[in-house]
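1. Turn this into a structure:
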Amino acid sequence: MISPLPDTLIRPLVQAALAEDLGRAGDITSEACIPADARFSAVFAARKPGVVAGLDCARLAILELDSTAQFTALVADGDALAPGTVLATVQANARALLSAERVALNLLGRLSGVASLTRLYADAVAGTKARIVDTRKTTPLLRALEKYAVRCGGGVNHRYGLDDAILIKDNHVAACGSVGEAIRRARAFAGHLTKVEVEVDGLHQLGEALTERPDVIMLDNFSLEDLRVAVARVAGAVVLEASGGVNLETVRAIAETGVDVISVGALTHSAAVLDIGLDEA
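-> Predicted structure coming up:
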């Protein structure tokens, strides 16, 4: 079971999204059409197959506008959905529920889309040792939510930001002058708990990187043959991460080369929103 994110992390994001939607005058449509004390019962239901993530976002969006609302989840984040699956039931003040509807569905659909795409990648490499990981190519300010959705889909998180691991990319190497020099500087700077990863763009840089023994070597846009050569040459001395040119058609072959990790930016930058609706109960 996926450990849920704390409400204290989710709530400010939900509040900001509601403030954006409600604008300067609030939901004037609901105010015009619906009596102030009217109640409404509804269900969140999947219209397409996928994997659910973000139920707490929907719950908090509704509770923010009606603290007395009753939100009952019938599935858990990470569960597979068939079309028609009811995710949750809700009873709330009608104005509040309809005002929160779009924010709730936007976040729930977005995160479920990320989880659903991640599950496809995770299933594609099943039986190999490779793990699917995300990147920092996330929606600004929604990184914690989207990386949580990756976990719901069976993926693993890469670093969260610039401050929790050292990742030496090609431009860092260019600025330092060489792969080896960049790793040496990183090792001198890093604390004992900080991991160091370096990106190499060909086998010609692999030996130099391996000599300096970083924790992880990223093999960027390597061919399948070069990935196999790298795996044999490294022989488990460091973690090998494959990156670049990864899609659902190529990921299985990449995994079968023996790499440890496959990073996929598409998990968060290209996931389609899962179609989920709010329907009257």
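
2. Please make it C-alpha for all contacts and neighbour counts, starting now.
-> OK.

3. pretty sure residue 268 is touching residue 114, no?
-> Yes: in this structure residue 268 lies within contact range of residue 114 using C-alpha atoms under 8 Å: 5.9 Å.

4. hey, what's in contact with both of the two?
-> Residues touching both residue 268 and residue 114 (C-alpha atoms under 8 Å, 6 or more residues apart in numbering) are residue 146.

5. more neighbours, those two?
-> Each of residue 268 and residue 114 has its neighbours counted (other C-alpha atoms under 10 Å); residue 114 has more, 32 against 26.

6. Just to check, the more buried one is in contact with residue 145?
-> No: at 9.9 Å, residue 114 does not count as touching residue 145 under the criterion of C-alpha under 8 Å.

7. can you pull out the strands in the stretch 51-200 of the chain?
-> 70-73, 80-81, 86-93, 131-133, 166-168, 196-200 (DSSP state E, counting those that start in this stretch).

8. want to throw those into JSON lines with distance to residue 231 and mean neighbour count?
-> Output for the strands of the stretch 51-200 of the chain, formatted as JSON lines (distance: least, C-alpha to C-alpha, whole Å; neighbours: other C-alpha atoms under 10 Å):
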{"stretch": "strand 70-73", "distance to residue 231": "45", "mean neighbour count": "17"}
{"stretch": "strand 80-81", "distance to residue 231": "34", "mean neighbour count": "19"}
{"stretch": "strand 86-93", "distance to residue 231": "43", "mean neighbour count": "21"}
{"stretch": "strand 131-133", "distance to residue 231": "15", "mean neighbour count": "24"}
{"stretch": "strand 166-168", "distance to residue 231": "20", "mean neighbour count": "20"}
{"stretch": "strand 196-200", "distance to residue 231": "14", "mean neighbour count": "23"}
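
9. now those in JSON lines, with distance to residue 60?
-> Formatted as JSON lines, the strands of the stretch 51-200 of the chain follow (distance: least, C-alpha to C-alpha, whole Å):
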{"stretch": "strand 70-73", "distance to residue 60": "9"}
{"stretch": "strand 80-81", "distance to residue 60": "22"}
{"stretch": "strand 86-93", "distance to residue 60": "12"}
{"stretch": "strand 131-133", "distance to residue 60": "28"}
{"stretch": "strand 166-168", "distance to residue 60": "35"}
{"stretch": "strand 196-200", "distance to residue 60": "38"}
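
10. Looking at those strands, which is nearest to residue 18?
-> Shortest distance between residue 18 and the strands of the stretch 51-200 of the chain, using C-alpha to C-alpha, is found for strand 86-93: 16.2 Å.

11. count of neighbours near residue 40?
-> Residues near residue 40, counting by other C-alpha under 10 Å: 16.

12. what's the spacing between the closest residue to it other than its chain neighbours and residue 56?
-> For residue 40, ignoring the flanking residues on the chain, the nearest one in space by C-alpha to C-alpha, 6 or more residues apart in numbering is residue 94 at 4.7 Å. For residue 94, the distance to residue 56 equals 20 Å [C-alpha to C-alpha, to the nearest Å].

13. structure for this one too, so we can compare:
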Amino acid sequence: MKHGEFECDWIARFDNYKAIVRVNDTCVQLCLWDTAGQEDYDRLRPLSYPQTDVFLVCFSLESQASFQNAEHKWFPEIKHHCADVPTILVGTKLDIRENTTRSNAEGKQEDKRTSAVLYNQGLAMANKMECVKYVECSAKTQKGVKYVFDQAIKAVLNSRRAGRAKRATILDIFLICFSLDDSYSFQNVEDKWIPEVRHYCPFVPFILIGTKLDLRYENKDAENEASSKGNSFVSYKDGRSLSNKVNAAGYIECSALTQKGVKSAFDEAVRTVLTTTKTKKGKTTFLCTL
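-> Below is the predicted model of the structure:
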């Protein structure tokens, strides 16, 4: 299926498609990479795997051989190259299985045995391979196709949330930075970044850092330009006031250009970790997130 049209004479190839879809009021750009499964492409195919957010492992519901191939070839290959990426098992050609089942029920076929893969078989395989979901669809009738991609998007969003929660257990301190020449950046600290940090890591200390200190004192032209646009430089008093308001462990101003205050920022981060957490004996490394 391409551009919503079913291709009767489909040829296996490498191709990619993009689409804007909405799931639970979230607008997502979906980029689909369609890879060729022939052995001739075994070395080329993994080149498309980096930065993949979710895999759709597809097999034909009318073929037990295709079904077994998912377990013996595709899952091992994916786990080898992208062990931590979520996978969804997808049974395709649902219309053929449904037509076969209907014909058997009406007695139109003498041999009522069929090689079609049943739903319970697919579900068992998905559980065995630790897939996040098992779905079935038909590109010809469009039945289940939208559901497949909705589940793929949800798998990615859930995986990212889980990743954030996992990182929260190993972080020692946050450095929440804003630009001293941008009052909107300063406001974003209170409106966005601090609520996010508190949501995922409520017990991890953070330091508030004002960057681009050189611009506030040395570039009057930049200050005048910012003022003309309704923006303004953030004063030390304002930065310190916000730091106290949000219970930050400290407030530092620095300039990456002149290096002024940079060492102080990291020294303060280390001191904060040492004084607010009980570290294990011999521990000398800390994880700091900017």
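
14. For the two chains, what TM-score is obtained?
-> Remark: TM-score between the superposed chains equals 0.30 [TM-score structural alignment, normalised by the length of structure 1]; 142 aligned residues with a C-alpha RMSD of 6.1 Å.

15. returning to what we had before: out of the strands of the stretch 51-200 of structure 1, which gets nearest to residue 263 of structure 1?
-> Of the strands of the stretch 51-200 of structure 1, nearest to residue 263 of structure 1 by C-alpha to C-alpha is strand 131-133, at 4.7 Å.

16. If you count contacts, what does that closest one end up packed against?
-> In terms of contacts (3 or more C-alpha pairs under 8 Å, 6 or more residues apart in numbering; DSSP states H and E), strand 131-133 of structure 1 is packed against helix 94-124, strand 261-263.

17. Next, the angle from the longest one to strand 86-93.
-> Taking axes from the mean of the first three to the mean of the last three C-alpha atoms, to 10 degrees, one finds helix 94-124 of structure 1 and strand 86-93 inclined to each other by 160 degrees.

18. which ones are touching the spatially closest residue to residue 210 of structure 2 that is not a sequence neighbour?
-> Distances taken as C-alpha to C-alpha, 6+ apart put residue 253 closest to residue 210 of structure 2, at 4.5 Å, once the chain neighbours are dropped. If a contact means C-alpha under 8 Å, 6+ apart, then residue 253 of structure 2 has 209, 210, 211, 213, 236, 261, 265 as its contacts.

19. Keep only those of the residues you listed that are in strands.
-> Judged by DSSP state E, these include 209, 210, 211 as members of strands.

20. Pull the number of nearby residues for the first one.
-> The burial metric for residue 209 of structure 2, expressed as a neighbour count using other C-alpha under 10 Å, is 24.

21. And the strands in structure 2, which stretches?
-> 15-23, 26-34, 55-60, 87-92, 133-136, 173-179, 206-211, 250-253, 288-289.

22. Adding distance to residue 228 of structure 2, write those out as CSV.
-> Shown next, in CSV, are those (distance: least, C-alpha to C-alpha, whole Å):
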stretch, distance to residue 228 of structure 2
strand 15-23, 38
strand 26-34, 35
strand 55-60, 50
strand 87-92, 52
strand 133-136, 54
strand 173-179, 17
strand 206-211, 21
strand 250-253, 24
strand 288-289, 34
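
23. Tell me which of these lies nearest to residue 75 of structure 2.
-> strand 55-60 (7.8 Å).

24. and the angle from the longest helix seen in structure 2 to strand 87-92?
-> Ordering each helix of structure 2 by length in residues (DSSP state H) puts helix 145-168 first. Going by the same axes, to 10 degrees, helix 145-168 of structure 2 is angled at 170 degrees with respect to strand 87-92.

25. tell me what helix 145-168 of structure 2 is packed against?
-> strand 15-23, strand 133-136, helix 194-200.

26. Compare the ones you listed and give me the one nearest residue 56 of structure 2.
-> strand 133-136 (9.8 Å).

27. which residues are in contact with that closest one?
-> Under C-alpha under 8 Å, 6+ apart, the answer for strand 133-136 of structure 2 is 87-92, 94, 122-123, 126, 144, 147-148, 151.

28. Repeat the analysis, applying 7 Å as the threshold.
-> Residues outside strand 133-136 of structure 2 that contact it (C-alpha atoms under 7 Å, 6 or more residues apart in numbering): 88, 89, 90, 91, 92, 94, 122, 123, 126, 144, 148.

29. Give the closest residue to the last one in space, chain neighbours not counted.
-> Of all residues beyond its chain neighbours, the one nearest residue 148 of structure 2 is residue 135 (6.4 Å), with distances taken as C-alpha to C-alpha, 6+ apart.

30. ok, that neighbour to residue 55 of structure 2 distance?
-> Distance, residue 135 of structure 2 to residue 55 of structure 2, by C-alpha to C-alpha: 13 Å.

31. what does residue 227 of structure 2 give?
-> 49 Å.

32. With residue 178 of structure 2 instead?
-> Applying C-alpha to C-alpha to residue 178 of structure 2 and residue 55 of structure 2 gives a distance of 37 Å.

33. quick revisit: if any of the contacts of residue 253 of structure 2 are buried, put those into a PyMOL selection.
-> Only the buried entries of the contacts of residue 253 of structure 2 go into this PyMOL selection, using 16 or more other C-alpha atoms under 10 Å:
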select buried, resi 209+210+211+213+261+265
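
34. before we move on, the earlier item: check the burial of the residue nearest to residue 148 of structure 2 by counting its neighbours.
-> Counted with other C-alpha under 10 Å, residue 135 of structure 2 comes out at 20.

35. if we can go back for a sec, quick check: which of the helices and strands packed on strand 131-133 of structure 1 is nearest to residue 208 of structure 1?
-> Short answer: strand 261-263, nearest of these by C-alpha to C-alpha, at 20.7 Å.

36. on that earlier part again, higher neighbour count, residue 227 and residue 55 of structure 2?
-> Between residue 227 of structure 2 and residue 55, counted using other C-alpha under 10 Å, residue 55 has the larger neighbour count: 22 against 14.

37. Pretty sure the more buried one sits against residue 88.
-> Yes: using C-alpha atoms under 7 Å, residue 55 of structure 2 makes contact with residue 88 at a distance of 6.2 Å.

38. Touching, residue 209 of structure 1 and residue 182? I think so.
-> No: assessed by C-alpha under 7 Å, residue 209 of structure 1 is found out of contact with residue 182, at 9.4 Å.

39. Pick out whichever of those two has more residues nearby.
-> Shown here are residue 209 of structure 1 and residue 182; by other C-alpha under 10 Å, residue 209 has more neighbours (24 against 20).

40. so which strand or helix has the more buried one?
-> According to DSSP states H and E, residue 209 of structure 1 maps onto helix 203-211.
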